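1. build me a structure from this.
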Amino acid sequence: MLVQYLFVFVCFLIDGAVESIFPVSFTMGHMYFVSCFGVCGLVLTIRKMDFVDAMILSVLSGMFYDFFYTDSFLVYTFIFSLLCIIVKAWTKHLGETLLESVVICISSLFAMQLITYGLMLVTGQTTVSFMVWITNRMFLTIVVNAVFVVILFFFANLRDSHLKKKELRIRKEERLFLYKATKARK
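-> Okay, here's the model as predicted:
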């Protein structure tokens, strides 16, 4: 469990590094992308967890994102919790191939950005039209993050194989201990 939390945390740190290298320009005529390495790492992680653990990780990730990246209060905690519910519903119908992982991450990313845009529009924090938002922000964000998901997919598989090897080693030790205990009784 700790490895999964650290994996998501490192993904959010990579987001910070990418955003410092490629700063966002909010001028109306320019296209820009928002690095969502952490969100994609969260999606790839929570799709393999049970619902309660996934919701806890989503809430903690949302609080971290609110505090360190957006300086808002519980907005992304709510969005990441809603994203967890959406991802857990979608993963029942998807496998774990690279293409399906890219689809679920990009769909989740679009849903998260759409919810954020909707909240900003409703609260009056933005006056950008939907078409300008799609062309200037979402197009490049989806393309760049699709590349990130491919890279992240391989790291997530490395993490999962490490966890499986660790669990298998623990199970072997348990069987060996059980075998010795039953042999000693006879």
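2. only C-alpha atoms for contact and neighbour calcs from this point on.
-> OK.
3. state the distance from the spatially most central residue of the chain to Arg159.
-> Computing the C-alpha centroid of the chain and ranking residues by C-alpha atoms, centre = their mean puts Leu42 first, at 2.1 Å. For Leu42, the distance to Arg159 equals 13 Å [C-alpha to C-alpha, to the nearest Å].
4. cool, Tyr69 as well?
-> 25 Å.
5. neighbour-wise, which of those two wins?
-> Arg159 (15 against 12; other C-alpha atoms under 10 Å).
6. so how far is Glu167 from the more buried one?
-> 12 Å.
7. go on, Tyr69?
-> According to C-alpha to C-alpha, Tyr69 and Glu167 sit 35 Å apart.
8. show me what contacts Cys40?
-> 105-106, 109, 149, 152 (C-alpha atoms under 8 Å, 6 or more residues apart in numbering).
9. would you turn the residues you listed into CSV with distance to Gly38, neighbour count and secondary structure?
-> Output for those, formatted as CSV (distance: C-alpha to C-alpha, whole Å; neighbours: other C-alpha atoms under 10 Å; DSSP: H, G, I helix; E, B strand; the rest coil):
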residue, distance to Gly38, neighbour count, secondary structure
Cys105, 11, 26, helix
Ile106, 13, 22, helix
Leu109, 10, 23, helix
Val149, 10, 26, helix
Leu152, 10, 21, helix
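10. also this sequence, please, to line up against the first:
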Amino acid sequence: MIYEAAFIGLGLIADMILTTLFPFDFALNHSVFIPCTGFCALMLTVRQKNLLDSLFMAFAAGMVFDFLNADHFMLSSLVCMACAFLIHIWSKHISSSLLELMILLLSIIFVKELLIYFYMTASNLSAMSLMTWLSKRLVTTLVGNLAPILLVIWMNDQRQTLQIRRESIRRKGEKLRWEQLK
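-> Take a look at the predicted model:
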């Protein structure tokens, strides 16, 4: 659990750095890049859990995202839970190759951005058309997250390797009671 939290935390730090490098244009006069490395780290983490654990973890991480963004209460929590549910369903049908994970993460970013757009439109916070949203925000977000997604997938592989190595060391240190009686 500590490795998973550190992995998601590193993703959030990368998001903060990328947000500083590529500032947000609230008027949407230019294309907007929304970094999603923390979100992708969360999705790769919940992908390996059962449904209830993944929904709970997505809700908790969404609350952290809401606290860091502080724009709409519970929006990130609900979006993360919906995306975690989709990841849980989709992960049953794919393996863990690089291309499949990239497509999975890009499609889940697409779903996340569409859910946010529909929320903004339904609550009258945005009067922007879908095509403007797609051209000004979504395309730049998807293309801009290609390189960070590769980094997140590599970091996830390193995290899994570290967890497996630590588990095998822990198991080697365990002695069975009947072996001690010899």
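11. got a TM-score for the two of them?
-> Laid over one another, the chains give 0.95 as their TM-score (TM-score structural alignment, normalised by the length of structure 2), with 182 aligned residues with a C-alpha RMSD of 1.3 Å.
12. contacting residues for the residue nearest to the centre of structure 1?
-> Taking C-alpha under 8 Å, 6+ apart as the test, what Leu42 of structure 1 contacts is 8, 58, 61.
13. so what's the residue count around the last one?
-> Same thing as Ser61 of structure 1. That count, for Ser61 of structure 1 with other C-alpha under 10 Å as the rule, works out to 23.
14. same check on the second one?
-> Residues within reach of Ser58 of structure 1, counting by other C-alpha under 10 Å, total 28.
15. and the helices in structure 2, which stretches?
-> 2-21, 37-46, 51-69, 75-90, 98-122, 130-133, 139-144, 146-173, 177-180 (DSSP state H).
16. which one of these lies nearest to Leu28 of structure 2?
-> Checking these against Leu28 of structure 2 by C-alpha to C-alpha gives helix 130-133 as the closest, at 9.1 Å.
17. which other residues reach that closest one?
-> Under C-alpha under 8 Å, 6+ apart, the answer for helix 130-133 of structure 2 is Tyr117.
18. what do you get for stretch 6-23 of structure 1?
-> Taking C-alpha under 8 Å, 6+ apart as the rule, stretch 6-23 of structure 1 contacts 34-39, 41-42, 45, 61.
19. redo the residues you listed as CSV? Include distance to Glu100 of structure 1.
-> Formatted as CSV, the contacts of stretch 6-23 of structure 1 follow (distance: C-alpha to C-alpha, whole Å):
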residue, distance to Glu100 of structure 1
Val34, 22
Ser35, 20
Cys36, 18
Phe37, 17
Gly38, 18
Val39, 16
Gly41, 14
Leu42, 15
Thr45, 14
Ser61, 23
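20. and these, which two are furthest apart?
-> Val34 and Thr45 (20.2 Å).
21. before we move on, back to that, across to structure 2, which of the contacts of Leu42 of structure 1 hold up?
-> With both residues aligned by TM-score structural alignment, their matches' C-alpha atoms under 8 Å, the contacts of these that structure 2 also has are 8, 58, 61.
22. pretty sure the last one is touching Thr77, no?
-> Yes. Contact between Ser61 of structure 1 and Thr77 holds when scored by C-alpha atoms under 8 Å: they sit 7.2 Å apart.
23. isn't Leu109 of structure 1 up against Val39?
-> Yes. Using C-alpha under 8 Å, Leu109 of structure 1 is in contact with Val39, at 7.2 Å.
24. gap between the two ends of stretch 42-51 of structure 2?
-> Termini of stretch 42-51 of structure 2 sit 14 Å apart (C-alpha to C-alpha).
25. off-centre distance for that stretch?
-> 9 Å (C-alpha atoms, centre = their mean, to the nearest Å).
26. so where is it in structure 1?
-> On structure 1, the counterpart of stretch 42-51 of structure 2 by TM-score structural alignment is residues 42-51.
27. closest one of the contacts of stretch 6-23 of structure 1 to Met138 of structure 1?
-> Relative to Met138 of structure 1, and with distances defined as C-alpha to C-alpha, the nearest of the contacts of stretch 6-23 of structure 1 is Val34, at 8.4 Å.
28. what's the neighbour count on the nearest residue to the closest one once chain neighbours are set aside?
-> Spatial nearest neighbour of Val34 of structure 1, chain neighbours left out: Thr141 (5.4 Å); criterion: C-alpha to C-alpha, 6 or more residues apart in numbering. Thr141 of structure 1 has 22 neighbours, counted by other C-alpha under 10 Å.
29. for Thr141 of structure 1, give me its contacts.
-> Here Thr141 of structure 1 is in contact with 32-35 (criterion: C-alpha under 8 Å, 6+ apart).
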